[in-house]
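Enquirer: build me a structure from this.
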Amino acid sequence: MTTALHERPTKTIPPPAEPPRRKLRGTVLALTVPGLLGMLVSFVLPLVYLLRMSLKTGDSSGMIEDTVSFHSYAQFLTDGYYWKMAWDTLLLGLVVTFFAILVSYPIALFLVRTESRFKGVLIALAIAPLLTSSVVRTYGWIVLLGNQGVVNKTLQATGLTDHPLALVNNKVGVYISLVEIMMPYMILALLAGFGRFSTDLEHAAASLGANRWKVFWRVVWPLSMPGVLTGALLVFVLTISSFITPRLVGGGRVFLLATEIYDQATATLNWPFAAAISFILLALFGFVIVIYQRALRRIESQ
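Expert: Below is the predicted model of the structure:
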């Protein structure tokens, strides 16, 4: 004999009603419009004005002819002096970025690994230079690297040299000071990039027979690459656009794109040419960002 089984009906809870599409779109639009307007006023419009200025013609007398011409770009691209200046700017960015990574990486790795109760204080000390004006820090490096500064006095006292080394009013002082000035930015980027890092992976690699160098190159370094790339991009862009430190430490003898833009706009009064150099520097920024995006995608796909 068969019996019919009657199950007790269960009460189903209807899913929450989705907000109307029009209302959702209106909310998104209301949230994004203020930011878009701010970007339009503070970034897009000045950029358009700068582009229009770069297409005008000017001379050393300060006269600007309201025309549409690529004369300023042709002047830059056909003069070897400006090509050398662009190369010096690019080289400065690459060298400062390399040494900033070299010096900042051990510090960031220590701050991530340490279990000290003063970890927060140590991180704050590492990025504390950002609270000081770059002008003050630059003048501090002028004092330290001068002929009677701490660096030269120490070198002479230890017998490494018998006369003061020329560390200011040249590229050497600019390189040294910019590496220190950019270190906090690199440390912050590395600390953010170490979010994927786990000591358990190191222990697993060591248990499989890998020594410390293999653990570093096979585990730690690949996991930290996103932070390294982000820090490299940030430091490189800030370095090639820096003006205060090359101007002060270089003593007016280090010529870069940023210093040339200032000289053309204030001393020579050739605003169209200064605007053209600015756009060339901006194009260099875009090229570096494209390389960064491709490198980051390749790392994330592995």
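Enquirer: make it CA atoms for all contacts and neighbour counts henceforth
Expert: OK.
Enquirer: surely Gln156 and Pro164 touch.
Expert: Yes. Counting by Cα atoms under 8 Å, Gln156 touches Pro164, with 7.4 Å between them.
Enquirer: from Leu257, how far out is the most centrally placed residue in the chain?
Expert: In the chain, the residue lying closest to the centroid (Cα atoms, centre = their mean) is Leu234, at 1.2 Å. As judged by Cα to Cα, to the nearest Å, Leu234 and Leu257 stand 18 Å apart.
Enquirer: with Ala189 instead?
Expert: 26 Å.
Enquirer: out of those two, name the residue with the larger neighbour count.
Expert: Between Ala189 and Leu257, counting by other Cα atoms under 10 Å, Leu257 is the more crowded of the two (25 against 22).
Enquirer: correct me, but that one touches Ile277?
Expert: Yes. Leu257 is in contact with Ile277 according to Cα under 8 Å; the separation is 7.1 Å.
Enquirer: rewinding a little: what's near enough to touch the residue nearest to the centre of the chain?
Expert: 185-186 (Cα atoms under 8 Å, 6 or more residues apart in numbering).
Enquirer: so it: helix, strand or coil?
Expert: helix (DSSP: H, G, I helix; E, B strand; the rest coil).
Enquirer: second input sequence below; structure requested for side-by-side comparison:
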Amino acid sequence: MTADSPDPAHARTPPDPPASAGTPESPGRAATPGSGGAPHPSATGPAPAATRRRSPGRVAFALLLPGLLALLLTYALPLVWVLRMSLNEAGDGGVIRQTLSVATFTDVLGSSHYWNVIGQTLELGVLVTLCTLVVSYPVALFLARTTSRWRSLLVALAVAPLLISSVARTFGWMAILGTQGVVNKTLDGLGLTDTPLHLANNLTGVVIASTEIYMPFAILAMISGFGRLDPALEHAAAALGAPRRTVFRRIVLPLTLPGVLTAALLVFVLSLSGYVTPRLIGGGRVFVLATEIYDEAVTALNWPVAAVLSVLLLAVFGVVISLYLWAQKALEARFTGPGEARS
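Expert: Have a look, this model is predicted:
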């Protein structure tokens, strides 16, 4: 091998490129698009539209849009129609005079019959709510505190009546509470009564049947609202010498009041709008807003009066919900303090 011939090892090894400002070895300057290095992220333009993230507000609105449309079609538009109908006037033979007048409101609010209907509706709602809470509270408290392996089965049995139509259950109560029903036959067979008890075709029978019908709703609402109840607090109070009555009055009852309020609101609203039970058990002698609205719209063909009664029923719902929200805030202020409750 002569001195002029290059070394094979050196021929296979390429020379190192010179370090320049545009190469990755020179961190002081960013590579330009014309250089061989990769472009710096800051030198690139805005991201393409396909890679941009959608706004969270747009995604939330897109998800809520089907529900909003359903509420608009099934609730908002019918409510507007009812409000518009309440401003019309009824003529002879079911004729509706298209107008914008409060004469129908004046006639309804000036009638003692409709005030009696409103009073009996509120009376029924209060009685059914109180009876349902008294009967359902022990059941819900037991289901919320039990640790038995049969708890799921017991909860299912408590709400099993919901699988049966309220119409069928009401007919069952008609057979139980009637003059020749199970209750009167049993009392007569035991010699406890000489004459049958009047448990049907009156407000008493409606309250009894409605209490049983709305019990599953109250139990579910109470169980879901008993989240604050902690058995450790009861054990601690008992260890400190508190009797059972004091433990229930100072610990159990205050912690379960949110669930009781929720159940009371649900049962009261359902009892105010109930139609089947007052109609069948009441036998045409119990007049409430739901039955009166049906009679005015279907029997008398007086749609403006039916619309006015519907508006009044909605107003009662609004007052009840406002009272519920006030009571809920008062409870939250008691548990968490006024400052946290306002926040």
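Enquirer: what residue of structure 2 matches up with Ala210 of structure 1?
Expert: Using TM-score structural alignment, the partner of Ala210 of structure 1 in structure 2 is Ala242.
Enquirer: hang on, the earlier thing: aligned to the residue nearest to the centre of structure 1, what sits in structure 2?
Expert: Aligned counterpart of Leu234 of structure 1 in structure 2: Leu266 (TM-score structural alignment).
Enquirer: what of Ile107 of structure 1?
Expert: Using TM-score structural alignment, Ile107 of structure 1 lines up with Val139 in structure 2.
Enquirer: then Ser278 of structure 1?
Expert: Aligned against structure 2 by TM-score structural alignment, Ser278 of structure 1 finds its counterpart in Ser310.
Enquirer: could you pull out the strands in structure 2 for me?
Expert: Using DSSP state E, the strands of structure 2 run over residues 89-90, 96-97.
Enquirer: please tell me which residues of structure 1 the last one aligns onto.
Expert: So the one you mean is strand 96-97 of structure 2. Using TM-score structural alignment, strand 96-97 of structure 2 pairs with 64-65 in structure 1.
Enquirer: what about the helices in structure 1?
Expert: 21-39, 45-54, 71-77, 80-113, 119-127, 134-145, 150-157, 171-193, 199-207, 212-215, 221-240, 244-249, 257-262, 271-301 (DSSP state H).
Enquirer: need those in CSV (columns: distance to Ile64 of structure 1).
Expert: Compiled in CSV, the helices of structure 1 are given as follows (distance: least, Cα to Cα, whole Å):
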stretch, distance to Ile64 of structure 1
helix 21-39, 28
helix 45-54, 9
helix 71-77, 12
helix 80-113, 22
helix 119-127, 45
helix 134-145, 33
helix 150-157, 48
helix 171-193, 34
helix 199-207, 62
helix 212-215, 61
helix 221-240, 28
helix 244-249, 27
helix 257-262, 16
helix 271-301, 8
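Enquirer: to Gly62 of structure 1, which of the ones you listed lies closest?
Expert: helix 271-301 (7.8 Å; Cα to Cα).
Enquirer: how far apart are the closest one and its match in structure 2?
Expert: Compared with structure 2 after fitting, helix 271-301 of structure 1 has a mean deviation of 0.4 Å; criterion: mean Cα distance after the TM-score superposition for structure 1.
Enquirer: measure the residue lying closest to the match of Ser278 of structure 1 once chain neighbours are set aside to Trp115 of structure 2 for me?
Expert: Leaving aside its sequence neighbours, Ser310 of structure 2 sits nearest to Ile293 (Cα to Cα, 6 or more residues apart in numbering; 7.0 Å). As judged by Cα to Cα, Ile293 of structure 2 and Trp115 of structure 2 stand 14 Å apart.
Enquirer: and what of Val247 of structure 2?
Expert: Val247 of structure 2 is 44 Å from Trp115 of structure 2, by Cα to Cα.
Enquirer: try Leu124 of structure 2
Expert: The gap separating Leu124 of structure 2 from Trp115 of structure 2 is 14 Å, by Cα to Cα.
Enquirer: who has more neighbours, these two?
Expert: Higher neighbour count among Leu124 of structure 2 and Trp115: Leu124, with 22 against 13, using other Cα under 10 Å.
Enquirer: who touches that one in this structure?
Expert: Counted by Cα under 8 Å, 6+ apart, Leu124 of structure 2 has contacts 203, 207, 271-272.
Enquirer: show me which of those is closest to Arg97 of structure 2.
Expert: In terms of Cα to Cα, no member of the contacts of Leu124 of structure 2 lies closer to Arg97 of structure 2 than Leu272, at 29.8 Å.
Enquirer: could you find the closest non-adjacent residue to the closest one?
Expert: The shortest distance from Leu272 of structure 2 to any non-neighbouring residue, by Cα to Cα, 6+ apart, is to Gly125 (5.6 Å).
Enquirer: any idea what the one you found aligns with in structure 1?
Expert: In structure 1, the residue paired with Gly125 of structure 2 according to TM-score structural alignment is Gly93.
Enquirer: what about Gly250 of structure 1, neighbour count?
Expert: 21.
Enquirer: counterpart of it over in structure 2?
Expert: Match for Gly250 of structure 1 (TM-score structural alignment): Gly282.
Enquirer: and what of Leu47 of structure 1?
Expert: Aligned counterpart of Leu47 of structure 1 in structure 2: Leu79 (TM-score structural alignment).
Enquirer: check the gap between its match and Tyr114 of structure 2 for me.
Expert: Note on Leu79 of structure 2: its distance to Tyr114 of structure 2, by Cα to Cα, is 21 Å.
Enquirer: same check on Phe317 of structure 2?
Expert: Taken as Cα to Cα, the span from Phe317 of structure 2 to Tyr114 of structure 2 is 17 Å.
Enquirer: what does Ser224 of structure 2 give?
Expert: 37 Å.
Enquirer: ok, those two, which is more surrounded?
Expert: Tyr114 (18 against 14).
Enquirer: correct me, but the more buried one touches Val108?
Expert: Yes. The pair Tyr114 of structure 2 / Val108 is scored as a contact, 6.4 Å apart, by Cα under 8 Å.
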